[in-house]
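S.K.: Show me the folded form of this:
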Amino acid sequence: MELTFLGTASAIPTRSRNHTSIVIKVSNRMLLFDCGEATQKQMMYAQISPMKIDDIYITHLHGDHILGLPGIIQSLAFRGRTRPLNIYGPEGIDELLEHIKKLGFSSINYEIITHTVTGDESTIYKQEDFVVKARKMQHTVIDYAYMIEEIRQPKFLKSKALELNIPPGPLFGQLQAGQEINLDGVIIKPEQVLGPPRKGVKMVFSGDTVPQESMVEFARDVDLLIHEATFSKKYADKALENGHSIAEDAALIAKNANVEQLILTHISNRYTNSDELLEEAKAVFENTVYAHDFMTVIIENKKAVRIINKE
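M.R.: Purely as a prediction, here's the structure:
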């Protein structure tokens, strides 16, 4: 799993921080989480083609998380996209996309499929090797956090299969895929030749939210938690009033959830230097960094989070 931060600012961008957006490569898909203003330009700087985007996940419908959508949608049409684009988001995402389609008198010749996220927690996308889950958070509007969880198939125990006189070949593949087989009238089940379940890597992106206990459970034991930290603790009242978290809140959640790595993002424009936020967070949870635009994170195996392209 590879993540690139395209924008790490909160409501007002700065010279060094764009509005919120993260692109994530997982398995055979490229996912975009939030799409703040100028996201497509950030993708150019990061040398990531918007044409490769498969799915866009929107945490909530505030402008700093969605105003890049019209530009990307129209640019994909200009570039001749033909395959569908999936966009997931809270209630109102359908209406938003209908308005976007009418902007700029552009012709959109590819299918845009919207998926409304509802409920407190749900699995909203699943394929053989990963799932995307959503968890409702608490902000000034409906807001969702998202989790990507890799699914690792149990190890195929070749020695067990040979003991059962299963010939190497297609039958091995069927069992490894979870299908039982009939071998000369004997039914052999996958669990007879598969090892124990293996945990895949997991990451969670908080969206905008006040600190809440449900995030601790949602992010339990994940490899990477990306949590908003709009303010420092001197502005704790302002953070709560506006539906946000302070850096210390994010750190407490990371500590209580036993996450491996915490990355702070959604930084207020009042901070030209984020060291104050980092110091507050690290006092609670040592394995913390703050995100900056174009920072790349690679999660290779359990408890192996690599952060590259740092300032």
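S.K.: alpha carbons only for contacts and neighbour counts from here, please
M.R.: Will do.
S.K.: All the helices of this protein, in order from the start?
M.R.: Ranges of helices in the chain, per DSSP state H, are 39-45, 63-66, 69-78, 93-102, 158-163, 170-176, 213-218, 236-241, 247-257, 275-282.
S.K.: For burial, what's the neighbour tally of Val23?
M.R.: 24 (other C-alpha atoms under 10 Å).
S.K.: doesn't Cys35 make contact with it?
M.R.: No. With contact defined as C-alpha atoms under 8 Å, Val23 does not count as touching Cys35 (9.5 Å).
S.K.: winner for burial among the helices of the chain?
M.R.: Among these, helix 247-257 has the highest mean neighbour count (mean count of other C-alpha atoms under 10 Å), at a mean of 24.
S.K.: if we look at it, which residues are touching it?
M.R.: 211, 213, 215-217, 219-221, 225, 227-233, 261-262, 264, 277-278, 280-282, 284-285, 288 (C-alpha atoms under 8 Å, 6 or more residues apart in numbering).
S.K.: one more to line up against the first:
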Amino acid sequence: MKMWFLGTGAGRPSKYRNVTAVALKLPEPDCNWWLFDAGEATQHQIMHTPLKLNKLEAVFITHLHGDHIYGLPGLLSSRSFDGGVTPVQLYGPVGIKPFIETIFNVSATRLDYELVIHELTGDEGIIFEDDCFQVEVATLEHRVVSFGYRITERDQPGKLLVHKLKELGVEAGPLYGQVKQGHAITSPTGVVIQPQDVTGPAHIGRVITILGDTKPCGNALHLAMGADLLVHEATFGAGMEEKAHEFGHCTTAEAAQTAAQAGSRQLVMTHFSGRYSNEDLGALEAEAAAHFPNVIAARDLLNVEVKRRG
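M.R.: Coordinates of the predicted model:
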């Protein structure tokens, strides 16, 4: 899985960075992708990546402040022009549905695909499940209702050890599929073969946590527990906690402290105030590294690979 930081700024675009949006490309074979927030001009940023709008599968909105949603109507509309015909699932706080419907009605926008809108209260817990992923939501502490999302990839069976199967007299065929799915099989000579005997180590599912705007809070810590990658806002530098909390935000030090307390493996900070230039990001990164060493201060179009454990 790979993640693109399409915009890393807070409040409004600056000459250093666009406003918030993060794209997560899912593993093969589907290679679809999910979008988390869609600040103004998100679709322009997508043009600088390999991502295609017709492969967009789901959108998750953290909260309804403009720097997180003003790019959404245009992006959804452009998807029709980009050959998108499969359904898109849209998740977000109560109010996201009338926001989209009003703009589409006023502008006479018609989509060539089904847009399924799910309005969330934050009390739902798990909001999405399929054979590969589970998504959990929880409410954070901001000036408006703001969510964090925890994406958990399901464990996958290890590689089939074909040479061992052949040694046991099992040739290619339906039995290979059964053992790959975790079922015991019986060889032609009557030997019962357990899946763990003929498969390599299982692929442990990855966990990604993407938090919306928030002050330090218990749900941020809960969602980040054991995450392979934690995406955390860091609107202000260390020492500006009072100002950060006044506006419902965190500092670099607080983002790092959450990552450390949660046992996360990697932290990427984003949503930086316009007061910081790109030349300042190294200093912001150093502030966080004093509390959590494996940290990156994101720049627009940063691409991060989410690696498997082990």
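S.K.: Would you pull the TM-score for this pair?
M.R.: Overlay of the two chains. TM-score (TM-score structural alignment, normalised by the length of the second structure): 0.86; 303 aligned residues with a C-alpha RMSD of 2.8 Å.
S.K.: I'd say Phe5 of the second structure and Ala298 touch.
M.R.: Yes. Assessed by C-alpha under 8 Å, Phe5 of the second structure is found in contact with Ala298 at 7.1 Å.
S.K.: Identify the contacts common to these two.
M.R.: Going by C-alpha under 8 Å, 6+ apart, no residue sits against Phe5 of the second structure while also sitting against Ala298.
S.K.: Which one of the helices of the first structure lies nearest to Asp129 of the first structure?
M.R.: Closest to Asp129 of the first structure of the helices of the first structure, according to C-alpha to C-alpha: helix 170-176, at 13.3 Å.
S.K.: now the strands for the stretch 51-200 of the second structure?
M.R.: 56-60, 88-93, 115-120, 125-129, 133-139, 147-153, 185-186, 192-193 (DSSP state E, counting those that start in this stretch).
S.K.: check the fit of the last one onto the first structure and give the mean distance.
M.R.: The reference is to strand 192-193 of the second structure. Compared with the first structure after fitting, strand 192-193 of the second structure has a mean deviation of 9.5 Å; criterion: mean C-alpha distance after the TM-score superposition for the first structure.
S.K.: cool, the fourth one as well?
M.R.: Compared with the first structure after fitting, strand 125-129 of the second structure deviates on average by 2.3 Å (mean C-alpha distance after the TM-score superposition for the first structure).
S.K.: now that strand, how far from the chain's geometric center?
M.R.: 14 Å (C-alpha atoms, centre = their mean, to the nearest Å).
S.K.: counterpart of that strand in the first structure, which residues?
M.R.: Using TM-score structural alignment, strand 125-129 of the second structure corresponds to residues 122-126 of the first structure.
S.K.: about what we covered before: turn the helices of the first structure into TSV, columns for distance to Ser27 of the first structure.
M.R.: Formatted as TSV, those follow (distance: least, C-alpha to C-alpha, whole Å):
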stretch	distance to Ser27 of the first structure
helix 39-45	20
helix 63-66	25
helix 69-78	22
helix 93-102	26
helix 158-163	25
helix 170-176	18
helix 213-218	22
helix 236-241	36
helix 247-257	26
helix 275-282	32
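S.K.: wait, which of the ones you listed is closest to Pro197 of the first structure?
M.R.: Per C-alpha to C-alpha, nearest to Pro197 of the first structure of the helices of the first structure: helix 170-176, 12.3 Å.
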